[in-house]
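Make a model of this:
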Amino acid sequence: GVAGFIESPKFYPYLTGRKNLAGLARLDGGSTPGRMEEVLEIVDLAGRADDKVGGYSFGMRQRLGVAASLLRDPQLLVLDEPANGLDPAGMRDMRALIKRLASSGLTVLLSSHDMIEVEEICDNVTIMRTGSVVYHGEISELRKQAPEQGHRLVTDDDGRALELAKAHPGLRVTVGLDGGLVLVGPQGEIDALLGTLITSGLSLRALELTEEPLESLFFMLTESAPGSVPADLDRLPAGAPR
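Alright, predicted model coming up:
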C-alpha cells in the first residue's frame, strides 16, 4: 500500500504517542499484532511512547507522523518536506530515519526544495517546473552536470581586482550579478590571486562560497527560459509527462 503525510501531521496533544497511534490504527482498520511497538522502535520513540504528545518536540511529532504512516506496512512512503522547520539535530535525525527506511527496502518518495537534503538522501531525482518534469534521473548523473562551485569576492576596488586577475589564467573570473567577482578554479589559484590583491594594496571585504552546485543546477532547470536548458540535461524517461 501507500502511506505518508504532508509537512506536519496533527495529533491529539492530550493523548500519549501510543494512544494516538492506536486510534489511527483503529480508524484504518487495525494493524497486525506488535506492529505499533515495531514502528515506535523504528522511529526511536519507544521510550517516549507513553508521554503525552503535547510534551513532544516538533521533531518527535514528525517522527510520530512517520510511525503512523508505517502502521499499515506500506510499500511506498510519501513524505512532503518532513524536515521543514526542524532544528539541525531534528533534521539530522529525520534524514537518518529516511535513509534507514530506504535501506530496509521501503520505497520513499520525498518532496523537498532543499537540494542538500536531496543529495544526501536520494538515489533518483525528478525536478519539476510549473507542473512539468524538466529532469528525471539518478542523482549521481545530475551531480556530474552541476557547475563547479565558486567563490564570491568583494574588494574595495573590484574593477582593479578584475584586471589583476588576468595574471592568473588558471582562474575563471566574472562579475557577479549582485556585485563583486565570482572566482572559479583550483584553491591554490584562488589563494595566489588573494595574495596578489593584498600585495597590490586592495582591501578584501568578503570571500564566501557561492551556492551549492546542485542548487545552481536546480535554479537553471526551473528558472531558465523554455528551450534554453542544455541538451545533455534532457534526461526524461520515455513517456514521462512534460
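
going forward, measure contacts between C-alpha atoms and count neighbours the same way
Will do.

now for the strand or helix carrying Leu64, which elements pack on it?
Assigned by DSSP states H and E, Leu64 belongs to helix 58-70. Contacting helix 58-70 under the criterion 3 or more Cα pairs under 8 Å, 6 or more residues apart in numbering; DSSP states H and E are the following elements: strand 2-6, helix 17-27, helix 35-42, helix 88-103.

Count the neighbours of Ala67 for me.
Counted with other Cα atoms under 10 Å, the neighbours of Ala67 add up to 26.

give the contact list for the residue nearest to Ala68 when sequence neighbours are not counted.
Computed as Cα to Cα, 6 or more residues apart in numbering, the closest residue to Ala68 that is not its neighbour in sequence is Leu21, at 6.0 Å. By Cα atoms under 8 Å, 6 or more residues apart in numbering, Leu21 lies in contact with Met36, Ala67, Ala68.

Using JSON lines, lay out those together with distance to Phe218.
Shown next, in JSON lines, are the contacts of Leu21 (distance: Cα to Cα, whole Å):
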{"residue": "Met36", "distance to Phe218": "39"}
{"residue": "Ala67", "distance to Phe218": "31"}
{"residue": "Ala68", "distance to Phe218": "32"}
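
and for comparison, fold this next one:
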Amino acid sequence: MQSGIGALVLSAVAICLPGCGTTPTDLTYRPAAQTIAATGAIPMVEISTVTDARKNPSNKIGTVRGGYGNPFWILETKTPVNDMVRQAFIEGLKSRGLLAKTDVAYIGLVVSIERLDSNQLMRREGHTRFNVKAIDKSTGQQLYSQVYEDNRVEDGSFVSQVDGLRKIINDSMQAAIDQALDDPKLTALSVSRPQSAGAPLVTMGSSVEARLATLKDLRERNLVSQKEYEDRRRKILEDL
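Alright, predicted model coming up:
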C-alpha cells in the first residue's frame, strides 16, 4: 500500500516537472458592454504616472505552490507591471469617453500599485489595491485621493492552474480599475473642469504662447515627464 502511494506521488512529481518554471502572460482591460460615459462628460483625464510600490519583482503577479507551500510555478507579465496597469487604465478611460485628446489634460491620475498578486495552494486568490490621486494639472493641487481594492477567493484545481490564476488576477485588476474610474468624485470632475485655484486651463483654442507657457510650468513642477513635455511641445508647434 505504501509503495503504491509512493509510486503515485512520484508519478505526480514526474508530471509536474516538465511544466515547472515561469509562465509569461499579459493582463488586459476588457470594457463592459454597459460601460458608458456620464452625461456631459468631457474627455479631459490622463494617466500621469503609475508606480509599482509592491515588494514583488516588477513582473511577478502570481505563484502556484506545492503541497508544502513551496513555489513551483511563477506567473509573470511580459512587460513591467506598472506599464501594463497604465495601459489598462488608459483603456478604461477610453471606454468611458474620458481620455484626454487635447495637448494638456485638465486632470492627471497618479496611480500607485500597492498590491497586485495571485496565489494558489488549496484555494486560488487574487488581490489588487490601487492608491489613486487626482491632480489639477493647471495648479498641481490634489483634488482627491482614494484607495480602490478588490480581493477574491475561489476553489483551486491543479487542472489549468496557470489559466485560472491569470483569470482571477485579471478580473481583480479590472474590478479595481472600474471602481476608480466609476468613482462619483471623478465623474463629477469630468462634467465640469476643476477650478480649485481659479487658474485658467489651457485648451486647443488658447494662444501658442499660453500653451507653451503652461506646458513649461507643468514640466517644472514635474507633473509631466521630459518625454511628454517634448512630445506635447512638438505638437503645439506643429499647429503654427
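
TM-score of the superposed pair?
The TM-score (TM-score structural alignment, normalised by the length of the second structure) is 0.25; 109 aligned residues with a Cα RMSD of 6.4 Å.

re earlier: could you say what helices and strands the helix or strand just after the helix holding Leu64 of the first structure packs with?
As assigned by DSSP H and E, the chain's next helix or strand after helix 58-70 of the first structure is strand 76-80. If you count contacts as 3+ Cα pairs under 8 Å, 6+ apart, strand 76-80 of the first structure packs onto strand 2-6, strand 107-111.

and Gly159 of the first structure, which of the ones you listed is closest to it?
Distance to Gly159 of the first structure, taken as Cα to Cα, is lowest for strand 107-111 among these, at 42.8 Å.

and the angle for that closest one with strand 76-80?
20 degrees (axes from the mean of the first three to the mean of the last three Cα atoms, to 10 degrees).

helix or strand right after strand 107-111 of the first structure?
Strand 107-111 of the first structure is succeeded, C-terminally, by helix 115-121 (DSSP H and E).

helices or strands next to that next one in the packing?
helix 88-103, helix 213-223.

need the helices and strands packed on strand 76-80 of the first structure in a markdown table with distance to Gly59 of the first structure, can you?
Listed next are these as a markdown table, based on distance: least, Cα to Cα, whole Å:
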| stretch | distance to Gly59 of the first structure |
| --- | --- |
| strand 2-6 | 14 |
| strand 107-111 | 17 |
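
Nearest approach to Glu223 of the first structure belongs to which of those strands?
Among these, the nearest to Glu223 of the first structure by Cα to Cα is strand 107-111 (18.5 Å).

If you count neighbours, what's buried in that closest one?
For strand 107-111 of the first structure, the buried set under the neighbour-count rule, 16 or more other Cα atoms under 10 Å, comprises Thr107, Val108, Leu109, Leu110, Ser111.

Next, the angle helix 88-103 makes with it.
140 degrees.

quick check: angle from strand 107-111 of the first structure to strand 2-6?
Using the same axes, to 10 degrees: strand 107-111 of the first structure against strand 2-6 is 20 degrees.

Quick one: residues in contact with strand 107-111 of the first structure.
By Cα under 8 Å, 6+ apart, strand 107-111 of the first structure touches Gln75, Leu76, Leu77, Val78, Leu79, Asp80, Glu81, Ile98, Leu101, Ala102.
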